[in-house]
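> need a structure here:
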Amino acid sequence: MTSLPTSDQDSAPLAPLVTRTVSLSPEDGAALLALLPATSPRDTTSWVRRGEGLVGWGRAASVTAHGADRFAALEAWWRSVSSSAVVRDEVDLPGTGPVAFGSISYAAESPVGATLVVPSVVIGRRGDQWWVTTTSTDALPPSVLPAAVDDVTAPGEVAFADGSLSPTEWAGAVAEAVTRIQNDELDKVVLARDLDVRTSEPIDVRWLLSRLAENYESTWVFAVDGLVGATPEMLVRREKGLVTSRVLAGTIRRTGDDEHDLALAASLARSSKDLEEHEYAVRSVADALAPHCSSMNVPESPFVLHLSNVMHLATDVAGVLTDDTTSLALAASLHPSAAVCGTPTPVANELISELEHMDRGRYAGPVGWMDARGDGEWGIALRCGAVHHDDDHRMSLYAGCGIVAGSEPESEVAESDAKLIPMRDALTSPRP
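The predicted structure is shown next:
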């Protein structure tokens, strides 16, 4: 069984956090990711899409929780830390003031656990508005911008190796899952596989982030506590009383030929196998959000989301929040959705444990950020890899596929290969 080392023990601040947010006027042409200085993989944070979002570095405070109550433990810690903080916020937007970045293990029993990190410095951008937030445990703020951002370091020679299962063994697991589904034991299960990576140079998270952002601009490019990736799936966004979620389920690989890809998109939109998989995922999200929302909008039919390497069936679910549930608590109510687990959830989870032969770690768990108001954005940690905490020359990459009665093992292996491409390319692309 492959597993990653666990995080350090909780790091609660010894004194109240002192947080200040002010407007920032960067030079013309500045990019968020280009402002990140060199630091350890665990202390680089990012949540960026189309040049907007948040980046941060350093660690003013952090906490790691384990077990079935890990979401509640993080929520309680953040409520305590943010409510006692001394805050001066001159911008007053979602993502200003105290902000915590988080990544949550898929499984309650995972030794990796769930982590919230409060960076020492956060730089944000929304449209033309830029800001910087500094956080410390004393009155002296940390240095805001480095005098000169260090050169981004390439990973050097990169070697890939099978993870817990070879492609052939994983195809066998898919075949077994299809048999269980056809025997009416469950409707759908999402099976994942891992890939081991070793590099000759220490992994510089900024190298990966910049290449993912360049090649997959419609995704959210993230880094939290050594977990790095580019997810196309927004699990939940909470902003000023509005709750939204983007559901992706049903995938087809692109060819690079626009005319052919349009035909493939049309076939995806008509595919009974993919539509069935997508319906399960949408229903699970809508049912989880309904107790917290009114005026729910659940489109009857999905649209096809075109990414650079694959296309997905996608549905945007929206609702008006009727209580004070935070974005993290909403993420907890949605996890695990049918898009990363299956249906029925308990049966699918048992089959995942039986057939995958690995610890997913924080792959397929919520990843994102939350501010002191409870607003925030949480994606699903897909198209990602985790830098090992005890060896920054090593990563584990992950990819998964939704398995239903009509799934074919060879096709699912090909789909998982396509989903590994973003991280593989980010690691091996040459220096520009």
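> Only C-alpha atoms from now on, for both contacts and neighbour counts.
Fine.
> How many neighbouring residues does residue 148 have?
Residues lying near residue 148 (other Cα atoms under 10 Å) number 8.
> Proceed likewise with the subsequent sequence, for comparison:
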Amino acid sequence: MVTLYQNKVIDQLRNAFTKKKHMVGVTVKMEQIDPLAFFAAGETLFCGQRFYWSDYSHERTFVGLGHAHVIKSEEKTKERFREVESAWRQMVEDAFIEGKGPLMFGGFAFDPLKRSAEHWNDFPPAQFVVPTFLLTKQRDETWLTVNVVHESLDQLEEMIDSLFTIHDDIEWHRAYVVEKEEVARDRWMHAVHHATDLIQSGMIEKVVLARELFLSFSERIDRSHVLRSLHEQQPRSYIFAFESGSACFIGASPEQLVKKDGKICETACLAGSIRRGHTIKEDEELGQRLLADDKNRREHAFVVDMIEQAMNEVCTEVVVPSEPTLLKMRHIQHLYTPVHGRVKEGISIFSLVERLHPTPALGGFPKEKAVQTIREIEPLDRGWYAAPIGWVDADGNGEFAVAIRSALLDTNEAHLFAGCGIVAHSDPRSEYEETNVKFKAMLLALEGEQR
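Modelled structure (predicted):
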């Protein structure tokens, strides 16, 4: 069966090469294949050049292996969004597309003006890749897209043969934690105190402060195993991984930033949270407490108001429910309000990302003052944490999530990140406990049975 796909792809590529384009891409429909197994099969040939994406409904999954084309921006202003969009449009114009066409995946840094920590060196202000091999699984259908710039057909045949020699009995290697450190915990608690002073003095209304947890493991962390664990434990989340150099940014985010499909776009307001209960009764009581809590409702309202305003600027119509509902995850439940709109002519998904990032749920309010405050008092470099990560296709459709509940992995080390919204009467100890709840998703995926 592999030979059948291989021959079909090679034949189509031979024909595509006659078009004399900078890039050629062909797509063939395949039988079902496990995307996680495909990601794992690419480790030998493409370690450091893989990505994985599954939307929150898990109806659409992408796995990318290899780099046919890379778009980077070192621009430290909003121009990075436009620079990436311009480069993408140019690449699509210079490509010969047969079938579904190319797709690129990547992300942006939360704040490129923040001094960069060494562990984020391989993650610039913006980076997107067009994979050599793209596996697309949408509901019950699977496609393989091959994008080529300067590869020889002989090399491609060998790669395809290697990729589809997939074994179901893959042996997962469990790494064990040998060191755990709460990075700059006291500085973070002090920053929360400082933030409440700024808010009470009227200098800002809300700011989100994140902190870091560092883990060291007994051996190299198996990224495929972490992805599989996240799938099992976080069924209503965006599951993502993006490798760059030796590092891999990975997570299970419950928060959509924006999705665009033709003229229709959607986003979500996710702010205000409380833990899950140990019993059904306790869980319902905690949910009702969250719905009635003034601090969390005000925090949620900041996000709804900002997103509605931003959407009204670029949409002909915007639909916003009058009251939030509860979004329940494994360890935590959130206040949740979906927002839908019809975009105006000429508005791209990159325009939407630029306008929405960061929402008050990840930055604060007012936006610019909040980001400046984070830059000055938060004791870590967020890198790509809490920033937009996602995909865009040749037609300008795509989807981005907010990269929370995430970690940066490198060999046997992991940097985990979690934050919470600070308002006038926030209690540092309570906010600290909230971050502990938010760490649980990645801790459970990394530590497994130890927890």
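> Do a quick rundown of the strands in the stretch 151-300 of structure 2.
Using DSSP state E, counting those that start in this stretch, the strands found in the stretch 151-300 of structure 2 span residues 177-183, 206-217, 238-244, 247-253, 256-261, 264-275.
> Where does the second one end up in structure 1?
Per TM-score structural alignment, the counterpart of strand 206-217 of structure 2 in structure 1 is residues 188-199.
> nearest residue to the residue mapped onto residue 340 of structure 2 from structure 1 other than its sequence neighbours?
Using TM-score structural alignment, the partner of residue 340 of structure 2 in structure 1 is residue 318. For residue 318 of structure 1, ignoring the flanking residues on the chain, the nearest one in space by Cα to Cα, 6 or more residues apart in numbering is residue 244 at 4.3 Å.
> number of nearby residues for the one you found?
Neighbour count for residue 244 of structure 1, taken as other Cα under 10 Å: 21.
> Counterpart of residue 241 of structure 2 over in structure 1?
Using TM-score structural alignment, the partner of residue 241 of structure 2 in structure 1 is residue 223.
> residues contacting that match?
Residue 223 of structure 1 is in contact with 44-47, 205, 209, 229, counting by Cα atoms under 8 Å, 6 or more residues apart in numbering.
> By neighbours, which of the residues you listed wins?
residue 45 (34 neighbours).
> And the strands in the stretch 1-150 of structure 1, which stretches?
18-23, 44-49, 52-57, 61-65, 86-89, 99-103, 114-118, 121-126, 129-136.
> Could you dump these into a markdown table with distance to residue 334 of structure 1 added?
Compiled in a markdown table, the strands of the stretch 1-150 of structure 1 are given as follows (distance: least, Cα to Cα, whole Å):
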| stretch | distance to residue 334 of structure 1 |
| --- | --- |
| strand 18-23 | 31 |
| strand 44-49 | 20 |
| strand 52-57 | 23 |
| strand 61-65 | 19 |
| strand 86-89 | 31 |
| strand 99-103 | 15 |
| strand 114-118 | 16 |
| strand 121-126 | 27 |
| strand 129-136 | 30 |
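> if we compare those, which one ends up closest to residue 423 of structure 1?
Closest approach to residue 423 of structure 1 among those is made by strand 44-49 (15.8 Å; Cα to Cα).
> could you check the angle strand 52-57 makes with that closest one?
For strand 44-49 of structure 1 against strand 52-57, the angle by axes from the mean of the first three to the mean of the last three Cα atoms, to 10 degrees is 180 degrees.
> what's strand 44-49 of structure 1 in contact with?
Residues contacting strand 44-49 of structure 1 (Cα under 8 Å, 6+ apart): 32-33, 36, 53-58, 101, 119, 205, 213, 217-226, 368-369.
> now the angle from that strand to strand 99-103?
Between strand 44-49 of structure 1 and strand 99-103, the angle comes out at 90 degrees (the same axes, to 10 degrees).
> Now do strand 44-49 of structure 1: distance to the chain's middle.
Mean-position distance between strand 44-49 of structure 1 and its chain equals 10 Å (Cα atoms, centre = their mean, to the nearest Å).
> buried set for stretch 172-185 of structure 2?
174-177, 183 (16 or more other Cα atoms under 10 Å).
> so how far is that stretch from its chain's centroid?
Worked out by Cα atoms, centre = their mean, stretch 172-185 of structure 2 lies 22 Å from the chain centre.
> cool, stretch 199-209 of structure 2 as well?
Worked out by Cα atoms, centre = their mean, stretch 199-209 of structure 2 lies 27 Å from the chain centre.
> can you check stretch 157-172 of structure 2 too?
Taking Cα atoms, centre = their mean, one finds the center of stretch 157-172 of structure 2 at 26 Å from the center of the full chain.
> For it, which outside residues touch it?
The contact list for stretch 157-172 of structure 2 (Cα under 8 Å, 6+ apart) reads 2-3, 6, 10, 37-38, 41-42, 45, 222, 225.
> rerun that using 10 Å as the cut-off
1-3, 5-7, 9-10, 33-34, 37-45, 65, 133, 146, 153, 156, 222-226 (Cα atoms under 10 Å, 6 or more residues apart in numbering).
> From those, keep the buried residues only.
Burial by neighbour count, judged by 16+ other Cα under 10 Å, picks out 5-6, 9-10, 33, 37-43, 65, 133, 146, 156, 222-226 from the contacts of stretch 157-172 of structure 2.
> Out of these, which sit inside helices?
In helices, judged by DSSP state H, the following of these are found: 5-6, 9-10, 37-41, 43, 156, 223-226.
> Would you map the helices across the stretch 351-451 of structure 2?
Secondary structure of the stretch 351-451 of structure 2 (DSSP state H, counting those that start in this stretch): helices at 367-377, 428-447.
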